[in-house]
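Enquirer: next input, structure requested:
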Amino acid sequence: MQTSVNHLVGPLQRFMAHNANPDVQTHLMGNTVQLWPREMSEQVDKDDLLIVIPAFMLSELQAGLQIGFLIYIPFIVIDLIVSNLLLALGMQMVSPMTISLPLKILLFVLVDGWSRLLDALFYTYVI
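Expert: Next comes the predicted model:
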């Protein structure tokens, strides 16, 4: 049983260490010196599971938030433009969402949003 666990953990650990942000790993290593007991912090290595797992998770969260922010920017610009146009035309009672939502969906379809989103997710593992 122990050898099968080692065969599973090894490739997973290498994958996570390869795809984790080195800055996050360095930061976590610095935190071990401050937060852990001295004996534990001296024995820990940059490729230990106790460092690699949180570094990989934080790197993935960081990449996801960056992708989400880049998707959010054009949508908020559409909202601002539609709101300003409606106010300029004197249509205060019309909800901007009724006009901006179809425009957002149209923009997402025209720029092939799903493939761009999936490519951005896949390329986080390539680079």
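Enquirer: for the rest of this, base every contact and every neighbour count on C-alpha atoms.
Expert: OK.
Enquirer: name the helix or strand for Gln34, please.
Expert: Using DSSP states H and E, Gln34 sits within helix 22-35.
Enquirer: contact partners of that helix?
Expert: 41-42, 46, 51-52, 55, 58-59 (Cα atoms under 8 Å, 6 or more residues apart in numbering).
Enquirer: could you measure from Ser115 over to Leu121?
Expert: As judged by Cα to Cα, to the nearest Å, Ser115 and Leu121 stand 10 Å apart.
Enquirer: quick one: which of the two has more around it?
Expert: Leu121 (15 against 11; other Cα atoms under 10 Å).
Enquirer: here's the other one to compare against:
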Amino acid sequence: MAHHRTYAGALAAALMLLPAAALAQGLNLDLGALAGGSLGEGASLSGRIIQGIVLLTVLSVAPGLLIMVTSFTRIIVVLSLLRSALGLQQSPPNVVLLSLAMFLTFHIMGPVFDAAWQDGLRPMLNEQVTQEQGLERMVEPFRGFMAAQVRDKDLSAFAGFSGKPEAERPKTAEQAELRLLVPAFLLSELRRAFEIGFLIFLPFLVIDMVVAAVLMAMGMMMLPPVMIALPFKIIFFVLTDGWFLIAGSLIRSYGGA
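Expert: Below is the predicted model:
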């Protein structure tokens, strides 16, 4: 049951940025009814086709929506920088990094997904609340998550870009519109990811410098230092249990246990 709530919460994240007016129409659109029934079954068939197109569009943009409003951005950038710091080009493969980032995201975002399911999506599916109310309830957990991570500087910058007068700009992240909060959240996530990446690079940079200095002292100028340093960086990373440390640090960076 917990898995169902997690995946349903992920669906809630995909739906949260859709316009409320579009959701209010539901999935029972019937062009025949809109046309007063004059077009008959042909119009109804056209309506079904449009429904299918809309559904496919929602499913195609769902991964992008999940990236924008979850911890996925920070995690995948850090893992990519880690691979670069190790000096590895294709190991671990992209599919492995994406899978690890996805499951770490599900772990971090579990309470948010669960809240979106319990408070918004499930009551809406059970017709206990209207679609507009369900959408608002689904958005709130993600808004709270982003508000806790976004920098005031980034939010103020996008509020200024909107061209609104100073008096009409949001005073807190909780009051900000999603079109301001989401890009500000992404900028904050990228900044923190690169800060973590800088700290990851430092020990591997030291290994590269030591290996290069030793090779130069030995007069082995033609031997590539990167090739010699690679096994030392790998064994250093393994001995320090690097994957465990990186995963734990990413989880704790969001206040996780």
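Enquirer: centre-most residue in the first structure?
Expert: Gly64 (1.6 Å; Cα atoms, centre = their mean).
Enquirer: need the contact list for that one.
Expert: Leu121.
Enquirer: and for the equivalent of Gln133 of the second structure over in the first structure, the neighbour number?
Expert: Gln133 of the second structure maps onto Thr3 in the first structure, with residues paired by TM-score structural alignment. For Thr3 of the first structure, the neighbour count with other Cα under 10 Å is 8.
Enquirer: and if you look at Leu82 of the second structure?
Expert: 22.
Enquirer: so the host helix or strand of it aligns onto which residues of the first structure?
Expert: Assigned by DSSP H and E, Leu82 of the second structure belongs to helix 72-86. Helix 72-86 of the second structure corresponds to no residue of the first structure when matched by TM-score structural alignment.
Enquirer: now the helices for the first structure?
Expert: Under the criterion DSSP state H, helices of the first structure are mapped to 2-19, 22-35, 38-43, 49-88, 96-110, 113-126.
Enquirer: actually the stretch 1-150 of the second structure, not the one I typed
Expert: Secondary structure of the stretch 1-150 of the second structure, counting by DSSP state H, counting those that start in this stretch: helices at 2-15, 20-24, 31-34, 40-69, 72-86, 94-116, 122-125, 131-149.
Enquirer: what are the buried residues along the second one?
Expert: With burial defined by 16 or more other Cα atoms under 10 Å, the residues of helix 20-24 of the second structure counted as buried are Ala20.
Enquirer: could you tell me where that helix falls in the first structure?
Expert: Using TM-score structural alignment, helix 20-24 of the second structure pairs with nothing in the first structure.
Enquirer: what do we get in the second structure for Ile71 of the first structure?
Expert: With TM-score structural alignment as the criterion, Ile71 of the first structure matches Ile200.
Enquirer: for its match, give me its contacts.
Expert: Going by Cα under 8 Å, 6+ apart, the list of residues near Ile200 of the second structure reads 81-82, 85.
Enquirer: run those past the first structure and keep the common ones.
Expert: Counting by both residues aligned by TM-score structural alignment, their matches' Cα atoms under 8 Å, not one member of these carries over to the first structure.
Enquirer: okay, the residues you listed in CSV with distance to Val96 of the second structure next?
Expert: As requested, the contacts of Ile200 of the second structure are exported to CSV (distance: Cα to Cα, whole Å):
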residue, distance to Val96 of the second structure
Leu81, 14
Leu82, 13
Ala85, 17
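Enquirer: thinking again about what came up before, relative to Lys233 of the second structure, which of the helices of the stretch 1-150 of the second structure is closest?
Expert: Closest of those to Lys233 of the second structure is helix 72-86, at 6.3 Å (criterion: Cα to Cα).
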